[in-house]
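Student: Generate coordinates for the sequence data below:
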Amino acid sequence: MLLSALLWVFTTTGGRQIFVKEVLGGAYDSQAEHFLRGNVDVDAEAIGHEAMIVNGEVRMYFGPFPALLRIPLNFVYPAGHGKWSRISGFCAGVIALFAFAGLVRTALCSSLLSSRARNWLGNACLIGFAFGSPLLLLLGNLSIYDEAIIWGLAFSLAALLFAFRSRLVEGSALTRALLGLSLCAGGALLSRVTFGAPFILIAPFLALKLQRENRIANLMALALPLCAALTFYVWLSYAKFGSLTGVNFDYYINPVHSEFAHKFGVFSPRRILNSFADYFSLRFPSLQREPPFLAADRHFYEHPSLYSNDFSEVYLSLPWCSGWLIFGAIMGITCLVRRKGADAFERGATVALFGQFLCILSYFLLAQRYAADLYPFLIFCLVIFLGSGGVALLRSRHVIIGLIALSVIVNSLATVSWLVNADQNVPPETRAAWEKLLGRRYSKSESEKS
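Tutor: Model (predicted):
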């Protein structure tokens, strides 16, 4: 609860900025209104420079879940129209936080650690996830881009939690766990497809393990919500772009990205090694004398045939942002490779989530927010290590806690620096509040130039 309160303060810039117009956040409200009218369009002024023009109609490529969420919110409180991004994003952040806590708790219950050591390590991991991961960035800037990502991450972790629990329970509890998995996987699919797609592959591995007792009910609980979400996603893609597979960048009004995607493709395996080198480099932000003491910024990264931009927005690589998680994931992968008892679910989930991992590494843009797509795989491997690390976990728990402390400090300072100095999608009033907190003089004219 304390972490949730701290994240609320961070998200709302001290608790004073709740209903704020985030960049293009009103596009979800517009999409919701058009859904109620029976079409898939969006107002041009709402989607702005991210519009796609299909046969003269304006469309948006972002996942529909935040728009669907706007329907009841605007019905209950119409004055919040166009300003729901922070409440929506905070709810997703809390779901992600509690889902991660459940995963860690479930894993540690089968470890060799004492009860006290479990509490220390579990609480440290929770702090690490809250402040030593991209979650902090996503909550600090809930523009149209980040809101979809944070919901995808939240639903993905919740689906993983239900998947692990379904292997520990029986009877009606199993049915509820499978239903929760299916609903969350569907939510992930409708938020950001890269988060939901792995569960289409994971679900059959769970289905194969179902016992004869209540088999039909359990299969329906596992399949129906996810199949409904997949059907809606395919229908919506076809209604928007005339394609069953999703967005077509030929319709994008941004000529730079559109032409690049048409020529070199949105995803390409040729980018994997270069993207991995950027996301996992040891590059450290520049130091500065004034708060927040780190200067996070874009860096030159020109590969004309690989990336649409000649720069990368990965302002803090994962070894500095989440070194604790990388360490745990490496140990978890080692456990999976060495263990003879790894079952079909563990192997299938590893492959499916690693597919998502490779997918984002093959994308034609590099940005800190996209790193969130790497985390379901890393977290899954961490959970494997926490649950079956044995003596290795016993010996390395202090190393993990130390890495968490380092990641929390570096990621927090770098994220604040990025939000204040470099992020073009931070609202002026939010930037002004951060400037005041850091003891700087805020210039509105300079903010508009940036």
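
Student: Could you use CA atoms for every contact and neighbour count after this?
Tutor: Fine.

Student: Now for the spatially most central residue of the chain: which residues touch it?
Tutor: Nearest to the geometric centre of the chain sits Leu153, at 3.4 Å (Cα atoms, centre = their mean). By Cα atoms under 8 Å, 6 or more residues apart in numbering, the contact set of Leu153 is Ala96, Ala188, Phe195, Ala372, Asp373, Pro376.

Student: Off-centre distance for whichever strand or helix holds it?
Tutor: Using DSSP states H and E, Leu153 falls within helix 144-166. Counting by Cα atoms, centre = their mean, to the nearest Å, helix 144-166 is centred 7 Å from the centre of its parent chain.

Student: Over to stretch 239-246?
Tutor: For stretch 239-246, the distance to the chain centre is 24 Å (Cα atoms, centre = their mean).

Student: One more, please, to line up against the first structure:
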Amino acid sequence: MGLSATWVGAWLRWPRLKLAASVLVCYALVLIVPHFLPTTGPVSRTFNSMLDHLMHGRFDVDPAIVGKEGFARDGRVYAYWGPVPAILRLPIIILPQWRLINFTIPYCAVALFWMGAVKIWTVRFVLRNRPTVPRPLARAMYLVIALSGAQMCFLRFSIYQEVCLWAGLFSAVFVAAAIVAQHQGLGERERLVMASAAGAALLTRVSIGIGLIAAFGLLLFVEAVSNRAHLREQIRKSMRPLIVLAVAGIATAWVNYARWGDPLTFADYKYYLFNLKYPDRLARTAAYGLFNFVRIPFGIIYYFLPVWVLHGSDGQLLFEATRFRLIDAAELPPSSFLLTDPLLLALGGVALVRWLGQRRLGAAQGGAIAAGLAIPPLLMLTAISMCFRYRMDFYPLIEFLAFSGLAMIRQRDAMARPWLVSALAAVSVLSSVAVSVAYVAGKLGPGQLLIGRGVGQYYLSRLGLL
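Tutor: Take a look at the predicted model:
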């Protein structure tokens, strides 16, 4: 009993012990769980193949594994996903036959665990530094972070999801460092963490990586302008972080050149093997490109007001002509940030309104970070495909604004009312659970091909209720 109490006390007192124990648990999860899981198709082993080829100095993957998700160029097949999820598989090469084992599900679980843990830590940091935050709101934030939004809606573990979850983890680390900088100042440690997270994201999911780099660059610009008298000190603090980003940029350019023959091309869709199944995509890409502002109205509908899944009086899906002209695929399930994340959005609105009314350095810093983090959502609103997992690109902005707004709430504010925060938290959790169930139950791919008899009938059928 005495020994147990000693260990419990050490656990509570030493954060590093908790960190080490968590790492060991995650490592055990990765090594043990795959042996009890069925193989879900060769594509799930794409990162195994990518790692195997990287260790031999090659950037292609096994065409039999990646299948139609590959890009055929000059006699080899490549994947467009960043190499970080493959590199993170280095510990598994100690296992016999590791190339044949599907590690996707445990790696998704590990990424999701750490992503949630970092966000919980960020909430705790804000509450420690702003003890005036009302307790009902604090409890609601913990509940929302744990059981809704990015931590609940993406539980359909797959190789597609894994990339987004790792990028979500890196962006969560970036946002945590940005929040620390808001409260304690932008020191060298915060800069180094932000730069490392942005570089890792760039080599994982480029859209999120670009947003983090832009946010970091804009923050450094604001800091330099506001502290011109200490510019030399600002440069000194930024040297190591900028070197980290430069290394990540060079590595990204190297990977791009090896895959596509162009250091600035992240994926060349004229080589995409899925074009054989959906030949209309090439014509659509030629007419409107991979990203186009003309898609923003439909993007807003898709991500915030998903009425596109409903049928009109003519029997066609609403906005079907617009979708067919501009969009390759609009993926199910229908969802809206207004339902899955209302508390975060409300707190984010508080942050924006108060920053606009201030002329302080903190407001300028927050606005700069938010402007950079707005790039990934803007890219998703203009993208040729609108997939459910792309919602992850919105969360760095949503959560940064929400954490910033949380620190501003006082007892007299409307957002401090217990009934209001409880209602918003309940809507967030219930909606996120419902969306998660629909995501797991449904099929991937173009949603318009699945709901010809109605979206309600489709999900009742998928859930075995019809």
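
Student: Tell me how the two chains score on TM-score.
Tutor: The TM-score (TM-score structural alignment, normalised by the length of the first structure) is 0.79; 401 aligned residues with a Cα RMSD of 3.3 Å.

Student: what range in the second structure does the helix holding Leu153 of the first structure sit on?
Tutor: Aligning helix 144-166 of the first structure against the second structure (TM-score structural alignment) gives residues 159-181.

Student: picking up where we left off before, how big is the offset of the helix holding Leu153 of the first structure relative to the second structure?
Tutor: Mean deviation of helix 144-166 of the first structure relative to the second structure after superposition (mean Cα distance after the TM-score superposition for the first structure): 1.2 Å.

Student: Quick one: name whatever helix or strand follows that helix.
Tutor: helix 171-191.

Student: Counting by contacts, list what that following helix packs against.
Tutor: helix 65-76, helix 144-166, helix 193-208, helix 215-241 (3 or more Cα pairs under 8 Å, 6 or more residues apart in numbering; DSSP states H and E).

Student: and His262 of the first structure, how many neighbours?
Tutor: If you count neighbours by other Cα atoms under 10 Å, His262 of the first structure ends up with 12.

Student: residues in contact with it?
Tutor: So His262 of the first structure contacts Phe249, Asp250 (Cα under 8 Å, 6+ apart).

Student: Please pull up the equivalent of it in the second structure.
Tutor: In the second structure, His262 of the first structure lands on Ala286 (TM-score structural alignment).

Student: Assumed that match was part of a helix.
Tutor: Yes - judged by DSSP: H, G, I helix; E, B strand; the rest coil, Ala286 of the second structure forms part of a helix.

Student: where does the equivalent of Arg359 of the second structure over in the first structure land in three-state SS?
Tutor: Aligning on TM-score structural alignment places Arg359 of the second structure opposite Lys340 in the first structure. Secondary structure, three-state DSSP: Lys340 of the first structure is coil.

Student: residues near Lys340 of the first structure, how many?
Tutor: Count around Lys340 of the first structure with other Cα under 10 Å applied: 8.

Student: how near is it to Glu346 of the first structure?
Tutor: Separation of Lys340 of the first structure from Glu346 of the first structure (Cα to Cα, to the nearest Å) stands at 12 Å.

Student: Ok, Leu287 of the first structure next?
Tutor: Distance from Leu287 of the first structure to Glu346 of the first structure, by Cα to Cα: 42 Å.

Student: Which of these two has more residues huddled nearby?
Tutor: Neighbours per residue (other Cα under 10 Å) separate Leu287 of the first structure from Glu346, with Glu346 holding more: 19 against 12.

Student: any idea how far that one is from Leu273 of the first structure?
Tutor: Taken as Cα to Cα, the span from Glu346 of the first structure to Leu273 of the first structure is 26 Å.

Student: ok, which stretches of the first structure are strands?
Tutor: 52-54, 57-59, 286-287, 294-295, 299-300, 311-312 (DSSP state E).

Student: Translate Leu273 of the first structure into the numbering of the second structure.
Tutor: Aligned partner of Leu273 of the first structure by TM-score structural alignment: Pro297.

Student: quick one on the thing from earlier: to Leu142 of the first structure, which of the strands of the first structure lies closest?
Tutor: strand 311-312 (19.8 Å; Cα to Cα).

Student: so what does that closest one touch, helix or strand wise?
Tutor: strand 299-300.

Student: so how far is the strand it packs on from its chain's centroid?
Tutor: That offset, for strand 299-300 of the first structure, works out to 24 Å (Cα atoms, centre = their mean).

Student: Against Val247 of the second structure, how distant is Glu188 of the second structure?
Tutor: 18 Å.
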